[in-house]
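# Return a 3D structure for these sequence lines:
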Amino acid sequence: MGVLLVVVVVILAVAVGLVAWAVGAYNGLVQLRNRVGNGWAQIDVQLKQRADLIPNLVETVKGYAAHESGVLTQVTAARAGAVAAAANPGASLAERAAAENALSHALFNLQATAEAYPQLQANQNFMNLQNQLQGLEQKIAYARQFYNDVVMKYNTRIETVPSNIIAGMFHFTQAQYFMADEASRAVPQVRF
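Model (predicted):
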């Protein structure tokens, strides 16, 4: 009778230990999934601020570089694409990233064009807008790095033993990294 009691206690202890591990693994996965969502939300806030700043920047440049309409049109179209992708709840992370990368490329072209106009460079409004944009770009870069770091931790947890068992049972899926598209990786050509 004493041996049977010891066996039952050991089996209960192992069962309780397994349940505690499963609960801990599940909660850890949920926490990481929520951090991935929060990381994306932080990027989204910065991207929204950038999109809101761009019309003012374009209007300021337009006054000095009216004949550069191709660059201004490119920035306006890229901003519209980024805003549309952000407003579309069905847009994938890859689609959002592509739209934002196109906007970054267009902004680079706008800044390169603006450098050819000394009066524009001396305009205080333009300088303030450009400084705000540079600050936002730094925040976006940091937010993207943070997001990708959290995605790496989350995806690693989903793939590694033994937490992959819980991830599979509860249908945790991998998150996508925020990656630059091929056009953004190319070295930009600046010509005046």
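
# going forward, measure contacts and count neighbours with C-alpha atoms only.
Fine.

# element containing residue 111, please.
helix 93-114 (DSSP states H and E).

# On the C-terminal side of that helix, identify the next helix or strand.
Assigned by DSSP H and E, the successor of helix 93-114 is helix 118-122.

# Next, report how far the helix or strand following that following helix is displaced from the centre of its chain.
Helices and strands here follow DSSP H and E; after helix 118-122, the next one along the chain is helix 124-159. With C-alpha atoms, centre = their mean, to the nearest Å as the basis, helix 124-159 stands 7 Å off its chain's centre.

# Sequence B follows; please return its structure for comparison with A:
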Amino acid sequence: MDFLIGNIGLILFILLAVVLVFWAISTYNQLIRAREFVRNSMGQIAAQVESRWDALQNMIEGTKQYAEYEAETLESITSQRASLGQNASVSEVNKDDQLFNQAMGRLMAVGESYPDLKASSVYQETLKNVDRYEQQVRQSRMIFNDTVTKYNRIIQSVPSNIIASLFNFTKESYFENTETKTEMPSWS
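Sure, this is the predicted structure:
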């Protein structure tokens, strides 16, 4: 008993150290989970963007029988794009969007020049698919921004910011509205 009373400071110090270690581990794991949610959200965007490009590629194939030159131009635009993944940055996704909108604009102009193409069921169905994927991309961006908000809040809040800075967790960027993104595109 005398040993406990004499060493109460040491016992309290050990208990405090154990609590701090468990807190640090818990906080680190929370940061890892939040970062993985951000990466998963970007992966969802990448999957939707790929589907959107696949639908566009179907339209390009359908265009070949009407306007070979335009199909080649559109294929050159699609060849410029880089594949996106869960580690893609917001700026890479925005660049991909610009290429997609450029290709879609060209394709719409071809549709206007060739009424038979525009009236074809494949063209109309593919337009619906492109629009559906565009809506899913928009929804995925909103989820991504929500996920980034939660992650950024954790790494900036006291005391978790201590662990975040020790292990180099950095803020993530948001998708921001631009003039071209304020309205849903109208492909039809």
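
# rewinding a little: mean shift of the helix holding residue 111 of structure 1 relative to structure 2?
Mean deviation of helix 93-114 of structure 1 relative to structure 2 after superposition (mean C-alpha distance after the TM-score superposition for structure 1): 3.2 Å.

# Okay, angle between that helix and helix 124-159 too, please.
Orientation of helix 93-114 of structure 1 against helix 124-159 (axes from the mean of the first three to the mean of the last three C-alpha atoms, to 10 degrees) gives an angle of 150 degrees.

# Check which helices and strands helix 93-114 of structure 1 is in contact with.
The helices and strands touching helix 93-114 of structure 1, judged by 3 or more C-alpha pairs under 8 Å, 6 or more residues apart in numbering; DSSP states H and E, are helix 69-87, helix 182-185.

# can the ones you listed go into a markdown table with extra columns for distance to residue 4 of structure 1?
Formatted as a markdown table, those follow (distance: least, C-alpha to C-alpha, whole Å):
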| stretch | distance to residue 4 of structure 1 |
| --- | --- |
| helix 69-87 | 63 |
| helix 182-185 | 66 |
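
# winner for burial among those helices?
Greatest average neighbour count among these goes to helix 69-87 (a mean of 18), per mean count of other C-alpha atoms under 10 Å.

# Please name every helix or strand in contact with that one.
Looks like helix 69-87 of structure 1 contacts helix 2-64, helix 93-114 (3+ C-alpha pairs under 8 Å, 6+ apart).

# would you turn those into CSV with distance to residue 178 of structure 1?
Shown next, in CSV, are these (distance: least, C-alpha to C-alpha, whole Å):
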stretch, distance to residue 178 of structure 1
helix 2-64, 9
helix 93-114, 6
